[in-house]
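K.L.:
take this sequence and fold it.
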Amino acid sequence: MRPSRRSLLLAAPLTALGLTACGGDDDTADTAGAEGPATAPAAAGRFPVTVEHALGSTTVEAEPQRIVCLGWGSQDVLWALDLQPVAVPEVAYGALEDGTLPWWEGHFDAATTQFLPNPDSGEVPFEQIAALAPDLVLAVYSGITETDYASLAKIAPTVAYPDQPWLTTWQDQATMIGRAVGRSAQAERLVSDTEADLAERAAANPDLQGKTFSYLYATDANLSVYLPGDPRVDMLHALGLVDAPGVTALARSTPTFYAEVAKERVRDLDSDLVVGYGGQTREQFVADPVYSTMPAVAAGAIAWLDDESLVSATSATVLNIPWQLDRLVPLLTAAAQA
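P.N.:
Below is the predicted model of the structure:
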């Protein structure tokens, strides 16, 4: 089984097209300048604001009250900004029995937020969205097409991804959404606080510093490797790990966020430690006669993600990163010490 679009969600380097204000700016008393953003209360947002993105330029005339989320992660940013969406995508991977994700606890309110179809389907539920009478649609980390965007924009102002489909960093998610809802300063503080948390965890785990890694999606028959720019990979960079030479070579010739590799060429991905998940358990992965030829696998230097919720969290947001790191860092440290 190949990894689904959801399981291979991606992010790009920090290359948002730019966020510009029109009329007023946002929740800051002044626009951010050389001295950094001002610190007026987040609720004091000024409108209209305009957000530039890959599919156009979207102006939000007034503070949105009914926000619909498409794709992945936008709802997490809204909750982190103390806002409630009226609709979010259904979770198909890693969900709890009630259809939510663990880090949604205390945020998701079924009385005010309904589910839209899972984005894996590739279908945008235009009629369902229109019936919700939204005043903003957030598709910042999604795969909507130009045609989808044109249809959504007729329903409500719609903010798409900064560059390529499914290619948005967690930082850009936060800052673009913060601008769209008039809470830029609050969003920027969330980003800086999260980056500080990452730096602290990196400093507290010196065994990770400078170790090479490859991040695999492995099944009995197939192998994929995540590349720099994907949120999973970039998160490990922030913790001090570095790409294996074979991963670096693949990234030079691969325009997407992952590459398929013939299973018998797995040694091209040799590294100090292996991070992965897929259609195998850790025990099956270690016992596989091909994967076990990797020195890291033979040595037990493996951070294998058997928890689907943790796998889901690795498509990072400002809301789930602390939850994710509490579980991921111990796995990485154990692998680095093997």
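
K.L.:
going forward, measure contacts and count neighbours with C-alpha atoms only.
P.N.:
Noted.

K.L.:
how far out from the middle of the chain is stretch 273-292?
P.N.:
Here stretch 273-292 is found 24 Å from its chain centre; the criterion is C-alpha atoms, centre = their mean, to the nearest Å.

K.L.:
ok, and what's touching it?
P.N.:
1, 3, 211-220, 263-264, 266, 296-298, 300-306, 311, 332, 335-336 (C-alpha atoms under 8 Å, 6 or more residues apart in numbering).

K.L.:
inside strands: which ones of the residues you listed?
P.N.:
Secondary structure from DSSP state E places 212, 213, 214, 215, 216, 217, 218, 302, 303, 304 of these in strands.

K.L.:
turn these into a markdown table, including neighbour count.
P.N.:
Compiled in a markdown table, the ones in strands among the contacts of stretch 273-292 are given as follows (neighbours: other C-alpha atoms under 10 Å):
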| residue | neighbour count |
| --- | --- |
| 212 | 20 |
| 213 | 28 |
| 214 | 25 |
| 215 | 25 |
| 216 | 23 |
| 217 | 22 |
| 218 | 22 |
| 302 | 25 |
| 303 | 23 |
| 304 | 23 |
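
K.L.:
show me where the stretch 151-300 of the chain has its strands.
P.N.:
Taking DSSP state E, counting those that start in this stretch, the strands of the stretch 151-300 of the chain run over residues 158-159, 212-218, 223-226, 242-243, 258-261, 273-278.

K.L.:
and the helices in the chain?
P.N.:
For the chain, applying DSSP state H gives helices covering 74-80, 126-131, 146-155, 170-180, 184-203, 231-238, 245-253, 282-287, 295-299, 308-313, 321-337.

K.L.:
let's see this one next to it:
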Amino acid sequence: MATSRLLRLLAVTVVAALSLSACSTGPSDGAGTTTAGSAAEADAAAFPVTIDHAFGQTTLREIPERVATVSWVNADVALSLGVVPVGMPIDSYGGNENGSTPWKDAKLEELGAAIGTNGAPVQYSEADGLAFDDIAATDPDVILAAYSGLSQEDYDTLSRIAPVVAYPEVAYGTAWQDSTRIIGEALGLSGAAEQLVDTTEQAIDDAAAEHPELDGTTFIYGSLTPGAADSVSVYTANDNRPRFLTELGMVQANVVTEATGGSEAFFIPWSAERANELDSDIFVTWVADEDAAEAIAADPLLGQIPAVGRDALVTTSDDTLTLSVSAANPLSLVWALDAFVPLLAGAAAGR
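P.N.:
Below is the predicted model of the structure:
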């Protein structure tokens, strides 16, 4: 990809002028290794590959050697396929002292690219939006955004750096299975991606079999913040959080399904005055701390949610655990099974 890389190096100057981020440095010597001995062999014969997405089509003419990612999920999927990105976002929410996650750190170490070592990915912050300069400095052959919220402007700017594999239809709505298959196709690892989906789904099925009380339990996965103007919102079937629970044999409450209609939104706001209508066996939500959980039960409106009144409110203030389900991918979901599923099962057992 020498010729195309030269063209993209010229584009770096253009991108730098377009973006407002500060000057950055590229990978250190030896950084950016994208394959590992434990990874499946990429299929060169599969190229050129054309991938359809929300902004049109992207064609990759040969196996990408340098892979950059944006948003959640994409770096995790690449790593799960044995490909170490040259650049990936810092995990600010739910991240550890490395700006990473336990499941990502474990896989990086397995692939010989632990954070802070030579060969580790460059990390860039997305706290103020996409880090265009930092991404360009990694000199990627492809930018993975199969799960993301790219705007048309974002896509156009990133495309000046390298071919972009964007989400297929809905921003932040790509199922983890689809993200895995799309990224597998982009990296010439479709067979490995399909096997990874199968093994991850089997792990979820095995966890569900250990907790038969989950089967048929109705749920609402939402956000409850007492006192806030938008104190209630619920995630729809377009989001990976409810998808994960349905994969465990649970059933999204009819009230959410009916309210969603044909909307492609991954969440919908809900009036706190109608909290009593949110009927389900259990209600799942993130909370800031234990006091926040108690405040939900004491709130005159939120306390009317049927599951709250039955002590079937599942809360977690662990940002890392919340991230493992919110940013669902083969690495995070397997990590989440031991910690998250027992919380659900405990509430379901008393329904």
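
K.L.:
tm score of chain vs chain?
P.N.:
The TM-score (TM-score structural alignment, normalised by the length of structure 1) is 0.83; 297 aligned residues with a C-alpha RMSD of 1.8 Å.

K.L.:
export the strands of the stretch 151-300 of structure 1 to CSV and tack on distance to residue 135 of structure 1?
P.N.:
As requested, the strands of the stretch 151-300 of structure 1 are exported to CSV (distance: least, C-alpha to C-alpha, whole Å):
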stretch, distance to residue 135 of structure 1
strand 158-159, 9
strand 212-218, 38
strand 223-226, 36
strand 242-243, 42
strand 258-261, 35
strand 273-278, 39
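
K.L.:
which among those strands is found nearest to residue 107 of structure 1?
P.N.:
Proximity to residue 107 of structure 1, assessed across the strands of the stretch 151-300 of structure 1 by C-alpha to C-alpha, is greatest for strand 158-159 (22.5 Å).

K.L.:
and that closest one, which stretch of structure 2?
P.N.:
Aligned by TM-score structural alignment, strand 158-159 of structure 1 corresponds to residues 164-165 of structure 2.

K.L.:
list the buried ones in stretch 265-279 of structure 1?
P.N.:
Neighbour-count burial for stretch 265-279 of structure 1, with 16 or more other C-alpha atoms under 10 Å as criterion, is recorded at 266, 268-279.

K.L.:
that one: how far from the chain's middle?
P.N.:
Chain-centre distance of stretch 265-279 of structure 1: 22 Å, with C-alpha atoms, centre = their mean.

K.L.:
could you do stretch 127-137 of structure 1 as well?
P.N.:
Relative to the mean C-alpha coordinate of its chain, stretch 127-137 of structure 1 is positioned 24 Å out (C-alpha atoms, centre = their mean).

K.L.:
and that stretch, end to end?
P.N.:
14 Å (C-alpha to C-alpha, to the nearest Å).

K.L.:
could you do stretch 247-255 of structure 2 as well?
P.N.:
Using C-alpha to C-alpha, the end-to-end distance of stretch 247-255 of structure 2 comes to 19 Å.

K.L.:
kindly report the same for stretch 295-305 of structure 1.
P.N.:
In stretch 295-305 of structure 1, first residue to last residue: 19 Å (C-alpha to C-alpha).

K.L.:
same check, this time on stretch 153-171 of structure 2
P.N.:
End-to-end distance for stretch 153-171 of structure 2, by C-alpha to C-alpha: 14 Å.

K.L.:
again with stretch 217-237 of structure 2
P.N.:
First residue to last in stretch 217-237 of structure 2 (C-alpha to C-alpha) measures 16 Å.

K.L.:
now stretch 44-56 of structure 2
P.N.:
Using C-alpha to C-alpha, first and last residues of stretch 44-56 of structure 2 are 24 Å apart.

K.L.:
now stretch 256-269 of structure 2
P.N.:
Terminal residues of stretch 256-269 of structure 2 are spaced 11 Å apart (C-alpha to C-alpha).

K.L.:
ok, now stretch 146-166 of structure 1?
P.N.:
End-to-end distance for stretch 146-166 of structure 1: 14 Å, by C-alpha to C-alpha.
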